[in-house]
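[1] Take a look and give me a structure for this.
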Amino acid sequence: MTLPPRRKMVRPPTGGSEEGRGKPARLKTAKMRTPSSQAWLSRQINDPWAAKARAHGYRSRAAYKLTDIADRFGLLLPGQRVIDLGAAPGGWTQVALERGIHRIVGVDLLPVEPLPPAEILEMDFTDPACGDLLVERLGGPPDLVISDMAPNTVGHRRTDHLRIVGLIDAAVDFAESVLAPGGAFVAKAFQGGEISEVLTRLKRSFAQVRNVKPPASRPDSSETYIVATGFRGRP
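    Here you go, the predicted model:
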């Protein structure tokens, strides 16, 4: 007797949207990737904030860090002038444009795909000519300076931290020299003793200074954000 052909049992898909997966996704191949690269890619694939950014069309998950800060502190108001330091890949600039900011100039060492009407300069922020050029292109003093800059690391914890603090100091110097009265400053920082010195310095020139950690910042990261509002001028 000839038996009928057996049917293949196919498990129905478990579903899941771009903003949430049912199970952690795995890399299909680890070929030509270092262990640290594999870990980073795996984390990105399974990161709900990264997935949410892709669904919304943001260029990076960092966009949600700025939206949280802006909502909490009343920043990014329509008509303001904004300077974006460390703009690549453009997520923070996207948020600013969404909120009615049409005069925004950014800078980064890396190239950034155009985001009109924003203007993004490809140059080193620490170049002495950069600060004046940013203000010139903006057409006047900024109401808000935002910085998501982070230096290239060398793997030595103390050295890397000092580089981070040095970059924050440079951003503070710039903000204090160009901000309009009542302006605000937002900058990425990392937990450490030297950050308290930066906060103390900012309290001399701003009415309110806070150190915050947005929900989109990974819990296991030492990353925080300095938010200074009510610029009073250099002491």
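[2] only C-alpha atoms for contact and neighbour calcs from this point on.
    Fine.
[3] Just give me the longest helix of this protein.
    helix 157-178 (DSSP state H).
[4] neighbouring contacts of that one?
    126, 131, 135, 141-142, 145, 147, 149-154, 185, 187-190, 192, 194-195, 198, 202, 205, 233-234 (C-alpha atoms under 8 Å, 6 or more residues apart in numbering).
[5] In helices, which of these appear?
    131, 135, 194-195, 198, 202.
[6] Need the residues that contact the helix or strand where A53 lies.
    For A53, the host element (DSSP states H and E) is helix 48-56. Helix 48-56 has contacts (C-alpha under 8 Å, 6+ apart) with 18-20, 44-45, 59-61, 63-64, 216.
[7] and that helix, which residues are buried?
    48-53 (16 or more other C-alpha atoms under 10 Å).
[8] Show the buried residues in the ones in helices among the contacts of helix 157-178.
    Of the ones in helices among the contacts of helix 157-178, these count as buried by 16+ other C-alpha under 10 Å: 131, 135, 195, 198, 202.
[9] Pick the one among those residues closest to Q38.
    For these, the residue nearest Q38 by C-alpha to C-alpha is I195; the value is 31.2 Å.
[10] Distance-wise, check the closest one relative to G166.
    To G166, I195 is 10 Å away according to C-alpha to C-alpha, to the nearest Å.
[11] Check the separation of the first and last residues in stretch 122-138.
    Stretch 122-138 stretches 15 Å from its first residue to its last (C-alpha to C-alpha).
[12] List the buried residues in that stretch.
    122-123, 125, 131, 134-135, 137-138.
[13] tell me which of the residues you listed is nearest to S221?
    Out of the buried residues of stretch 122-138, the member with the shortest distance to S221 (by C-alpha to C-alpha) is F125, at 24.9 Å.
[14] To compare against the first, here's the next sequence to fold:
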Amino acid sequence: MGSQWGKDKTYLKAKQSGYRSRAAMKLKEIIRRNPVIRPDDNILDLGAAPGSWLQVLRELTKGVIVGVDLNPITPMEGVITITGDFTDPAILARIRELMPEVNGIVCDASPKLSGQRSLDQARAIELNSQALNVARLVLKQGGNMIMKSFQGEDFSWLYNQIKLDFYSVRTYKAQTTRKGSTEMYIIAKNFIGNQPNPEEFSLDGSA
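    Presented below is the predicted three-dimensional model:
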């Protein structure tokens, strides 16, 4: 990693600041430009490993912070971590036990990349769709969401789906995004609510 990122100013700044990855600097920039996390919000981080966003979130709010990832997350003070698939009903049940209410959701998750742009984008959109379905199940009415996605032929479909569930939706491309990347963040504010009964809802988006 040293040879790959040694001259990357964002990586070096993140490391010098004690963050686990350069992604921390992206979240700090996103929040500075889009202040959607309040000082007492309970935040759910989907795809949280290695935990740099959790570090930033702990600085932003005194609320409950829960991070979920398929890979184990090195423990940190003041943060609850869960190892598992966030689409698993058992994991969702655990989240509900830990969080009396969810005021915000962040998702910086990416699928395993194949190198084929169209395939990778399709996989990313599917992951985004699953995260959106989790939001529909656990996010409090009026809550906010930050989600990483990738531009491509299915991006407009995802964007329009999110617009059905939030009063305000916009895109944001971080200045720290690597050149040539199609990475794009979706900032969704003020969740409409009207959530379906969890017992009647499937995470594939069907009733």
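[15] and the gap between the aligned partner of E153 of structure 2 in structure 1 and H161 of structure 1?
    Applying TM-score structural alignment, one finds that E153 of structure 2 aligns to G193 in structure 1. G193 of structure 1 sits 10 Å away from H161 of structure 1 when distances are taken as C-alpha to C-alpha.
[16] Looking at these two, which is more packed in?
    H161 (20 against 9; other C-alpha atoms under 10 Å).
[17] The more buried one matches what in structure 2?
    Looks like H161 of structure 1 aligns to Q121 there (TM-score structural alignment).
[18] can you count the residues close to whatever residue of structure 1 lines up with V138 of structure 2?
    Mapped onto structure 1 by TM-score structural alignment, V138 of structure 2 lines up with V178. V178 of structure 1 sits with 20 neighbouring residues when counted by other C-alpha under 10 Å.
[19] Please apply the same query to E59 of structure 2.
    E59 of structure 2, neighbours per other C-alpha under 10 Å, totals 10.
[20] corresponding residue for it in structure 1?
    Per TM-score structural alignment, E59 of structure 2 is aligned with E98.
[21] now I30 of structure 2
    So, by TM-score structural alignment, I30 of structure 2 is matched to I69.
[22] I'd say that match and P214 touch.
    Yes. If you go by C-alpha atoms under 8 Å, I69 of structure 1 and P214 touch, sitting 7.0 Å apart.
[23] Identify, by residue count, the longest strand of structure 1.
    Criterion DSSP state E: the longest strand present in structure 1 is strand 223-231.
[24] helices or strands next to that strand in the packing?
    strand 184-190, helix 193-203, strand 206-212 (3 or more C-alpha pairs under 8 Å, 6 or more residues apart in numbering; DSSP states H and E).
[25] what stretch of structure 2 does it fall on?
    Against structure 2, strand 223-231 of structure 1 falls on residues 183-191 (TM-score structural alignment).
[26] Have a look at how far, on average, that stretch is from structure 1.
    After superposition onto structure 1, stretch 183-191 of structure 2 sits on average 0.7 Å from its aligned residues (mean C-alpha distance after the TM-score superposition for structure 1).
[27] in that stretch, what counts as buried?
    Buried residues in stretch 183-191 of structure 2, counted by 16+ other C-alpha under 10 Å: 183-191.
[28] Which residues does it contact?
    34, 36, 139-151, 159, 162-163, 165-174, 177.
[29] again, 6 Å this time
    Here stretch 183-191 of structure 2 makes contact (C-alpha atoms under 6 Å, 6 or more residues apart in numbering) with 141-150, 165-173.
[30] Are any of these buried, and if so which?
    141, 143-150, 165-166, 169.
[31] Distance to M76 of structure 2 added to those residues, as TSV?
    Below are these laid out as TSV (distance: C-alpha to C-alpha, whole Å):
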residue	distance to M76 of structure 2
Q141	29
G143	25
N144	24
M145	23
I146	22
M147	23
K148	23
S149	27
F150	29
D165	32
F166	32
V169	32
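[32] Now the two most distant members of the residues you listed.
    Going by C-alpha to C-alpha, the pair spanning these furthest: Q141 and F150, at 26.5 Å.
[33] check contacts around the most centrally placed residue in structure 2.
    With distances taken as C-alpha atoms, centre = their mean, C107 lies nearest the centre of structure 2, 0.9 Å away. Contacts for C107 of structure 2 (C-alpha under 6 Å, 6+ apart) come out as 45-46, 147.
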